[in-house]
Structure formats: structure tokens, C-alpha cells
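>>> here is a sequence together with a model predicted from it:
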Amino acid sequence: MKPLLQNLAEMTAHRDHLRLEVSVLSTLAQQGRNVNVRALEIFVHRGETLLRPRSWSTAEGRIVSSDCDPIEDTQAVALAQLPELAQCIAREGKSAERIGPDGRHTLWLPVWLGDRAHACLEITQPKRLTRHQRDVITGVFLVYQNYQSLLDYSERDALTGLLNRKTFEEQFTRQPPVAAEAVGEDTPGNWLAAVDIDHFKRVNDRFGHLYGDEVLILVANQLRTLFRSQDRIFRFGGEEFVVLLRAATLAQARGALERLRASVEAHAFPQIGGITVSIGFAAAHGGAPVEILGRADQALYYAKENGRNQVRFYGDLVESGQLRARVAHDEVELF
């Protein structure tokens, strides 16, 4: 029992979702001989629910993790190909299992956050799990899920449920690197957008903060709906949101942000009526996170000062001479 308690202590010492995931897989892999474990990420792409292995145990007993974007992972499969797991998730169940033609036994444990299963732990071994193994695995899993929920709560904005500002830099550094010279109108890159609700102070002053909060929640819902699972959406406080678009071309990024702008403009907000948003975005390379964010903010401020309700790209504004590029010098930006 001592090694298990040590593993649990190590598991709950982490403050990072991926390290926590690796730690729980390491703990589960020690619960029997020839036990294989995987953490499967669940995501939606083009309307289809898919799974892909995000972390897994190797033949040498190590736990390794994938660093590629979900939609580019060649190991991704449709959830429908695992009917037992698909049925379990559909009924919001706690576990599913299958005995394969070779007699191998697989146990799946969906990881729920709210009403959505965003991941699943998979335990496979040559024979059926004993009752003791199942009890230990279930106990470890419950500790893991509860602790992950606490981590997620600390990383989320309490009002909208979006990622909060303190998680931005970590999420930014996790994105796959893209060579600056490779990014163009038709080649994939990463982009950072700053989104600001126009005249939001007037909404609070005229209708009160409860209606203002409802506007923030509804805009956050539109952000979730219009962006992909591999993109990251943050609320930076007040009426400002930030979107990190991954593996998109400049044309795709511009189109997605324009769709957001048009969707907000067309939406009838209860009591308030119509509102608009201004958006500035920049390429997410060639500088530290704070520099990239500063470029997106420059484009945003230009949009707000020149009519609002528009999308502006930092690169276009610099190229046309409407903005001057900031010159970075170590930790100081010179204007």
C-alpha cells in the first residue's frame, strides 16, 4: 500500500493537467502485470466526435505524451468505432468495458468536466481485472478526477467558464512552433486575437451589471461555438477576450474572426438589443507572449478608434503604414 500512497501524493503535487495525467497513468500501470494504459483525448472535428491517444505507456514502462495537434494526429479514430465507450458517454456513464477476441480486457473511465466528457482513461490487460484491481483503479481515478476538477476550476473564469488570464502564457508556449518565414495567406500558422465588446460600459451603466454579465456569458458561448476544439479561448477580464487560433492559415483566421464579428452583430441580446465587437489579431510568432499580445492589442485599439465593429490584422496595418512596428530589445519594447 505504501507505493500507492506515495504515487497518490506525487500525483496531487502537480499543478499542470498534462503532468497530472502522466502521473495517474504511471500509478495505474503499476496495478498489475502487462497492464497497458492510455489517456484518450475526446474532441469534435467537422461535426464528428473523435478520440486520440494523448499519453500512453510504452513496453519499457515509461509514460510518453503526444505533442501534435489533435486534428493532425494520425492515430485519431471515431468514437463510433468503440461502441461500448460511445454508449457509456451517451448515457453519461461512469465506465465501460470490452473483452476482445484475444481475451484481452479493456476498461474505459470517461473524465467528465461538467456535462462533457473531454477525455477517457483506458486500462487494458490480458485477463479480466480482479475485484481488488478494479477497486484500486476506481479509487485512484476518483482522486485524479476530483483533483483535475480543482485544477480546472482554478484555471477558469468564474462567470463565463473560459480559460482565465493566468493560464495564457502556459497555453501559448504549448502551441507547436511555426517558422516565421513559413506563415502566409495559404500556409498554416498560429494567430492571436484580442476581442473587445464595443461600448460595454454603456450596457452596465444603462441596464445594470446583471445584464452586463449576461452579455459576457452569451458572447463567451458564441466564441465556444465558432472556434475549433484545438483553439484556446480566454477571458482577460472586463469585456476583453483573447483567442489563440492554432494551425490556421491567415485567410482562415481572418474568416473565423469575421464570422464572430458578424454573429455578435446579428444576435439579439435580451433587453439590450444589439451590440458589436472590435477585433485585432496578429501572428503568434516572432516574440514573447506579451509582445504578441501587444501587437494584437495595437490592432484592436486601431479598430476601436476607427469605427469599431471591425476586424483588423496587425501585419496589414504595419505594411500599409497605419501602425508602426514596435522594436523589441530584450525585455523592453521601444516605440
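On my side now, so go ahead.
>>> could you use CA atoms for every contact and neighbour count after this?
OK.
>>> Val22 against Ile63, yeah?
Yes: here Val22 reaches Ile63: they are 6.3 Å apart, a contact under C-alpha atoms under 8 Å.
>>> tell me, what's touching these two both at once?
Ser55 (C-alpha atoms under 8 Å, 6 or more residues apart in numbering).
>>> Ala194 in helix, strand or coil?
With DSSP: H, G, I helix; E, B strand; the rest coil as the basis, Ala194 sits in strand.
>>> quick one, what contacts it?
Applying C-alpha under 8 Å, 6+ apart, the residues near Ala194 are 240-243, 279-281, 293, 296-297, 300.
>>> any of the residues you listed buried? List them.
240-243, 279-281, 293, 296-297, 300 (16 or more other C-alpha atoms under 10 Å).
>>> pipe these into CSV and attach distance to Leu151 and secondary structure per row.
CSV is the format used below for the buried ones among the contacts of Ala194 (distance: C-alpha to C-alpha, whole Å; DSSP: H, G, I helix; E, B strand; the rest coil):
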residue, distance to Leu151, secondary structure
Glu240, 23, strand
Phe241, 21, strand
Val242, 21, strand
Val243, 21, strand
Ile279, 30, strand
Gly280, 30, strand
Phe281, 29, strand
Leu293, 25, helix
Ala296, 28, helix
Asp297, 29, helix
Leu300, 31, helix
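>>> adding another structure so you can compare the two:
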Amino acid sequence: MKPLLQNLAEMTTHRDHLRLEVSVLSTLMLQGRIVRVRALELFTLERQTMVRPRSWSQGTEVVSSAHDPSSDPSRTPLAQLPELANCIATRERSAERSEDGCHILWLPVWLGETVHACLEITQERPFKRHQRDIITGVFLVYQNYQNLLDYSERDALTGLLNRKTFDEQFARQQIAAVASALADGAPTGQWLAVVDIDHFKQVNDRFGHLYGDEVLILVANQLRSMFRSEDRVFRFGGEEFVVLLRSMTVEQAHSALERLRQAIQEQPIPQVGQITVSIGFAMAQGAAPVEVLGRADQALYYAKEHGRNQVCHYEALERSGALGKKVEHSEVELF
């Protein structure tokens, strides 16, 4: 019991979802009869719910996948796990399967109204009541702490990641990009885009802040639906959003951002009518987060100064000379 309590105490020291996930799997491995534990990630791909192992036990260690969810070769449709699919559909706390000396217990991780992950425990013997009680207790501590972490990382109005999570997510995206390139042998670009709602102050002044909040929520929903599970979307405050795009060519990034711009333009909003956004984006590799943000911001300002409702690429603007010459003054570069 003492090692289990020590692991539980260690688990609650983590301030990172993935490390917390690895910690809970390590804690569950202390149950002697368990053959394997896995943390499954649920995500949507082409309107189908998919499942893939994100972390799993390997001997006495826990390892994590280096693949993007959409390109992970181990991904499978949720429908291939009918017990788990039914458990989620009916909002049950757990699901089980027993066949040929293999007993599997699934514990979905609910964050609000959505299941983003699931713990899977496999062993050769049926789960006894005492063992299930211990596993469930560990799981509830884990799920509650996941919810606390998620709450601290989310913007209260839109539910998107907030500003304080950006630096960590930026660094993680860079590490994942390198790992993916090594695994697949085909490095592709990483991009940062700044999305700003045009004339948002006029919406607040004319219709009031309640309608302004509604506009922010609708834009956030579009951002959430337009990008993949491996991309990251943030609300930086006010009417400004930031998107980190992984594993894309510059053409693909521009096309994805253009689809977002067009979708927002074409979405009617009650009372307010039509809104538009301006977008600036820049390459996210080879520079500190603040530098990349500065470049994307310059592209955004160019878009706003030249008609709004458009997508501008920093590196393309720089090559064309549209941003003007850089004037170096001591250690500060002025545009």
C-alpha cells in the first residue's frame, strides 16, 4: 500500500497532462496481476471517432507515441471496440471485455461533456472487487486532477487553451515535430498564425458585450472545428487567437487558414450579421516563441493595413520587400 500512496502523491505534483498520464500508468502497474496498461487518445478524423494508444507499459517502463494522431499507424476506429463505444454513448463509468484468458477494463476520462482519453487495463484473470476498487480510486484521483489542470489551462469564455499555456505547447510542438520527422523521414513545416477579428470594438460598442462574447464563442468554435487534433488553438485575450499548425507545407498552411477565413466570413451571426478576420502567419521553427509571434503579428498588421479579411504570410511579405527594410539600431531591429 505504501508504494501506491507514494505514487499517488507523486502523480499530483505534475503540472503537465502527458506526465500525469505516464504517472498514472506507472501507478496502475503496481497492481501485480496487470499485464498491460495503456492510455488511449480519442480524436476525430474525417468525421469518424478514432482511438490510438498515446502511452503504454513496456516491461517496467511507460513509453509514449511520437506519431501525430492522424498519421499514427496504430489508430483504429472506435467502432472496433464496441464495449468502449457503447460505454461512452451511454455515459457509463467503465466497460469490460473477457475472452480467452484476457480481461480488459476500460475507464473513459471525461472532461466536461467529452471523452478525450481512456485508460485500458489488461490482465489474464478476472478483476476482483478489491482490485477494481483500488483501480477506480486511482483513476478518480487522476481524472479529478486532469480536470483541475484542464480548467487552469482553458479560457473561461471559449474553452480554448489560454495564453499561459502557449510557451509549453510551443516547445512540445517543436519536440514532436523533430520526433515525427525522424520517424517518418519527411520533415515538414510548423507554423504559427495570429487570427484577429476585424472591427471587433464596433461590435461591442454597437450591440453590447453579450453579443461580443457570442462572436468570440462562434469564432472559437470555428477554430476548434477547422483544425486537426495535433494542432493547438489559443485565445490570447480580447479578439486575438493564435494557432500552432504541425506538419504542413506552406501551401497547406495557407490553404487551411484561408478556409478558416472564408468559413467565418460566410457564417451569419444573429443581430450582428457578418464578421471577418485578418490572419498573419509565420514559420515556427528556428526561433524563440516571442520572435515567431512578432513575425506573425507583423503579417497580421500588414493584412489589416491593406484591406483586412485576408491571410498574409510573413516570409513571403519579407521576400517581396512589402514589409520595408529593417533598420538595425544597437540590439533592436526596427521595421
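Looks like it arrived, so ask away. Keep in mind it's a predicted model, so treat the numbers as computed, not measured.
>>> returning to what we had before: could I get the buried ones among the contacts of Ala194 of structure 1 in CSV, plus columns for distance to Ser95 of structure 1?
Shown next, in CSV, are the buried ones among the contacts of Ala194 of structure 1 (distance: C-alpha to C-alpha, whole Å):
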residue, distance to Ser95 of structure 1
Glu240, 39
Phe241, 36
Val242, 36
Val243, 34
Ile279, 43
Gly280, 44
Phe281, 42
Leu293, 42
Ala296, 44
Asp297, 45
Leu300, 46
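>>> between these, which sits nearest Ile272 of structure 1?
For the buried ones among the contacts of Ala194 of structure 1, the closest approach to Ile272 of structure 1 (C-alpha to C-alpha) belongs to Glu240, at 18.4 Å.
>>> now do the longest helix along structure 1: which elements does it pack against?
Across structure 1, the longest stretch assigned as helix under DSSP state H is helix 131-155. On a contact count with 3 or more C-alpha pairs under 8 Å, 6 or more residues apart in numbering; DSSP states H and E, helix 131-155 of structure 1 meets helix 17-29, strand 105-113.
>>> go with 7 Å
helix 17-29 (3 or more C-alpha pairs under 7 Å, 6 or more residues apart in numbering; DSSP states H and E).
>>> what residues of the helix or strand following the helix it packs on count as buried?
With elements assigned by DSSP states H and E, the helix or strand that comes after helix 17-29 of structure 1 is strand 36-45. Buried residues in strand 36-45 of structure 1, defined by neighbour count with 16+ other C-alpha under 10 Å: 36-44.
>>> what is the nearest of those residues to His118 of structure 1?
Ile42 (5.1 Å).
>>> from Ala248 of structure 1, how far out is that closest one?
20 Å (C-alpha to C-alpha, to the nearest Å).
>>> roughly how far apart are Gln274 of structure 2 and Ala89 of structure 2?
36 Å.
>>> again, but for Glu124 of structure 2
Going from Glu124 of structure 2 to Ala89 of structure 2 by C-alpha to C-alpha gives 27 Å.
>>> more neighbours, these two?
Glu124 (16 against 9; other C-alpha atoms under 10 Å).
>>> Phe234 of structure 2 should be in a strand, yeah?
Yes: assessed with three-state DSSP, Phe234 of structure 2 lies in a strand.
>>> that one: neighbour count?
Using other C-alpha under 10 Å: Phe234 of structure 2 sits among 27 other residues.
>>> same deal with Val140 of structure 1?
Val140 of structure 1: 20 surrounding residues under other C-alpha under 10 Å.
>>> give the contact list for the residue most central in space within structure 2.
Taking C-alpha atoms, centre = their mean, the centroid of structure 2 lies closest to Arg232, which sits 4.6 Å from it. Contacts for Arg232 of structure 2 were tallied using C-alpha atoms under 7 Å, 6 or more residues apart in numbering; they are 243-245.
>>> do that again at 6 Å, thanks
Residues in contact with Arg232 of structure 2 (C-alpha atoms under 6 Å, 6 or more residues apart in numbering) are 243-244.
>>> ok, then the element right after the longest helix of structure 1?
Assigned by DSSP H and E, the successor of helix 131-155 of structure 1 is strand 163-164.
>>> remind me what that following strand packs against, helices and strands.
On a contact count with 3 or more C-alpha pairs under 6 Å, 6 or more residues apart in numbering; DSSP states H and E, strand 163-164 of structure 1 meets strand 232-237.
>>> compute the inter-axis angle for the strand it packs on and helix 131-155.
50 degrees (axes from the mean of the first three to the mean of the last three C-alpha atoms, to 10 degrees).
>>> average gap between strand 232-237 of structure 1 and structure 2?
Strand 232-237 of structure 1, aligned to structure 2 and superposed, deviates on average by 0.3 Å (mean C-alpha distance after the TM-score superposition for structure 1).
>>> next, count neighbours for the residue mapped onto Gly139 of structure 1 from structure 2.
Gly139 of structure 1 maps onto Gly137 in structure 2, with residues paired by TM-score structural alignment. Other residues within reach of Gly137 of structure 2, judged by other C-alpha under 10 Å, total 12.
>>> and if you look at Leu25 of structure 2?
Leu25 of structure 2: 28 neighbours (other C-alpha under 10 Å).
>>> chain neighbours aside, what residue packs nearest to Thr124 of structure 1?
Ranked by C-alpha to C-alpha, 6 or more residues apart in numbering and with sequence neighbours excluded, the top spatial neighbour of Thr124 of structure 1 is Thr106, at 4.4 Å.
>>> how many neighbours does the counterpart of the one you found in structure 2 have?
Aligned by TM-score structural alignment, Thr106 of structure 1 pairs with Ile104 of structure 2. By other C-alpha under 10 Å, the residues close to Ile104 of structure 2 number 21.
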